[in-house]
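Visitor: I need the structure of the sequence given here:
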Amino acid sequence: MKIDVLSIFPEMFENVFGSSILKKAAEKEAVAYNVTNFRDFADNKHQTVDDYPYGGGAGMVLKPQPIFDAVTFLSERAEKKPRVILLCPQGERYSQKKAEELATEDHLIFICGHYEGYDERIREHLVTDEISIGDYVLTGGELGAMVIIDSVVRLLPGVLGNQDSPVLDSYSSGLLEHPHYTRPADFRGMQVPDTLVSGNHKKIEEWRMKESLRRTWTRRPDLLGEYPLSETERKLLEQVKKER
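Guide: All right, here's what the predicted structure looks like:
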């Protein structure tokens, strides 16, 4: 995968792309990152990328010309038409399902805005996706882009050491993930559940399924409305509700 980011603060991405899983993914050649300062595409000597909004009002608006020209430049070098993602509080709320969809693409371009907003023609004629990472407003789109890139890159083949890890994550299965424990079995009087140290793999899988259902029902019951319960899961969920 190739990931391009358009930002007027490209230095924000240096440590992010150079650390942890994102760094390892690049070293494995699963992904290539490129951050472009779209000021470089401004058609004026002062490299201005914003202007006052027509009709008046507070704040400044990002001009279409630098962003259109930057995306065109990056797209012309691509083998396939890229997905062009606008980070925007008005966009589709981000989800694991969207991450899995984006992880199938060959080329992603992220546009990170600032100021009051974008010229509407950017939305209407340039981008393929508008995405929000939550119902709040950030200073710019950079942090949102980092969140999305991290969630997408970890899904690429070969990036994580254990290929079951992304499949079993919360939200990937449609449910929240079950609790995890590690050694010691007794930590300051707090015990690991007996089932997990029993060595009975069938019982362990049943416990994990039941606890996943319990956690989803108590914390995110809305997810159960979209999840197709098997007969076994339905019975376990009934047990959970009775125990509650």
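Visitor: Please make it C-alpha for all contacts and neighbour counts, starting now.
Guide: Noted.
Visitor: buried stuff in the lengthiest strand in the chain?
Guide: Identified as the longest strand of the chain according to DSSP state E is strand 83-93. By 16 or more other Cα atoms under 10 Å, the buried positions in strand 83-93 come out as 83-89, 91.
Visitor: helices or strands next to that strand in the packing?
Guide: strand 107-111, strand 129-132 (3 or more Cα pairs under 8 Å, 6 or more residues apart in numbering; DSSP states H and E).
Visitor: Now the second one, please; I'll put the structures next to each other:
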Amino acid sequence: MLHTKNNVKDDEDDPFEMVVSGLEVGAIQEDYYPIALVTSRGKVECRYYPVDGAKCGAIYVGGVGGGWDTPAKGLYPQLCQELTGEAIASLRVRFRHPTILAESVLDVLAGISYLESEGIDTVALIGHSFGGAVVIQAAFLSQAVRSIVTLASQSYGAAPASQLAPRCSILLIHGKRDKVLSPSCSQYIYSLSREPKHLILYDGADHGLDEVAEEVHQEVRQWIVEKLKESLEIKASSDGAKNNV
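Guide: All right, here's what the predicted structure looks like:
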């Protein structure tokens, strides 16, 4: 049984606690398993794309629309399917309360705990819009996170981006014609962040990034694969050095 505890603070600086005490797994649906993480704050619904023996994993979240929201013309399910070929397991997380930042951060932390229970200790987080701030905060709170990707992120709640390096790299993507969240949001987060970091602004792209879906797909896929593999190599080198002491 999965059992873990995660704590975050809300805007009033009060502690939020979530205890993950169990797991419900449904029948396989095409290439993923529907799972529910049973927690003290309700069930967190997920879609899990497993890889036998994987040490790396990626978690994907949407925005305030909730559900299985995905930007860039189905980016998330495409990546989940493709990255299995790179020995990277994927988990899509559905927010219980997609307008409450602290609750949504807890959902992602619960997802990280699940991946860790599967033997995955090197994680990338990908978030769109509101989800960008969520993954930044979750990365700050979890040492397992080695890279994050934000897509058309909001800037509210993103202050912890200044404290992620050098453990965690960040890729920020935004459309210059975003009418929901100005590209200045991602520019601001970039200014807060330290290396390794990268910012891409697309001409003609709106909030959903559908206009540049192919380019976004290539950039995000390459970033996740490269950064997770780099993290594995660093970890292996560090472990080897410790063993030789």
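Visitor: Got a TM-score for the pair?
Guide: TM-score for the superposed chains, counting by TM-score structural alignment, normalised by the length of the first structure: 0.32, backed by 119 aligned residues with a Cα RMSD of 4.9 Å.
Visitor: Please identify the next secondary structure element, helix or strand, after the helix or strand hosting Ala25 of the first structure.
Guide: Here Ala25 of the first structure sits within helix 20-27, counting by DSSP states H and E. Going down the chain from helix 20-27 of the first structure, the next helix or strand is strand 32-36, by DSSP H and E.
Visitor: Could you name the helices and strands sitting against that next one?
Guide: By 3+ Cα pairs under 8 Å, 6+ apart, strand 32-36 of the first structure packs against strand 2-6.
Visitor: just the helices in the first structure please.
Guide: 14-17, 20-27, 64-76, 96-102, 120-125, 142-153, 165-168, 201-219, 231-243 (DSSP state H).
Visitor: Check these for me and report the most buried one.
Guide: Scoring the helices of the first structure by mean neighbour count under mean count of other Cα atoms under 10 Å gives helix 142-153 as the most buried, with a mean of 19.
Visitor: could you give the angle of that helix to strand 32-36?
Guide: 160 degrees (axes from the mean of the first three to the mean of the last three Cα atoms, to 10 degrees).
Visitor: returning to that earlier point: tell me which two of the buried residues of strand 83-93 of the first structure sit farthest apart.
Guide: Farthest-apart pair in the buried residues of strand 83-93 of the first structure is Arg83 and Pro89; separation 18.4 Å (Cα to Cα).
Visitor: what helix or strand is Val135 of the second structure on?
Guide: Using DSSP H and E, Val135 of the second structure falls in helix 130-141.
Visitor: So what touches whichever helix or strand comes after that helix?
Guide: For helix 130-141 of the second structure, the following helix or strand on the C-terminal side (DSSP H and E) is strand 145-151. Strand 145-151 of the second structure is contacted from outside by 122-129, 131-133, 135-136, 139, 167-174, 220, 224, 227-228, 231, using Cα atoms under 8 Å, 6 or more residues apart in numbering.
Visitor: switch the cut-off to 7 Å
Guide: Residues from elsewhere that reach strand 145-151 of the second structure (Cα atoms under 7 Å, 6 or more residues apart in numbering): 122-129, 132, 135, 139, 167-174, 227-228, 231.
Visitor: Identify the residue spatially nearest to Lys9 of the second structure, adjacent ones excluded.
Guide: Pro15 (4.5 Å; Cα to Cα, 6 or more residues apart in numbering).
Visitor: still on that earlier bit, counting only strands, which of the contacts of strand 145-151 of the second structure make the cut?
Guide: Checked against DSSP E, these include these in strands: 122-128, 169-174.
Visitor: how about JSON lines for those, with neighbour count and distance to Leu101 of the second structure added?
Guide: Shown next, in JSON lines, are those (neighbours: other Cα atoms under 10 Å; distance: Cα to Cα, whole Å):
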{"residue": "Thr122", "neighbour count": "25", "distance to Leu101 of the second structure": "24"}
{"residue": "Val123", "neighbour count": "29", "distance to Leu101 of the second structure": "20"}
{"residue": "Ala124", "neighbour count": "28", "distance to Leu101 of the second structure": "19"}
{"residue": "Leu125", "neighbour count": "28", "distance to Leu101 of the second structure": "16"}
{"residue": "Ile126", "neighbour count": "25", "distance to Leu101 of the second structure": "15"}
{"residue": "Gly127", "neighbour count": "25", "distance to Leu101 of the second structure": "13"}
{"residue": "His128", "neighbour count": "29", "distance to Leu101 of the second structure": "13"}
{"residue": "Ser169", "neighbour count": "24", "distance to Leu101 of the second structure": "22"}
{"residue": "Ile170", "neighbour count": "28", "distance to Leu101 of the second structure": "20"}
{"residue": "Leu171", "neighbour count": "21", "distance to Leu101 of the second structure": "21"}
{"residue": "Leu172", "neighbour count": "22", "distance to Leu101 of the second structure": "19"}
{"residue": "Ile173", "neighbour count": "24", "distance to Leu101 of the second structure": "20"}
{"residue": "His174", "neighbour count": "30", "distance to Leu101 of the second structure": "20"}
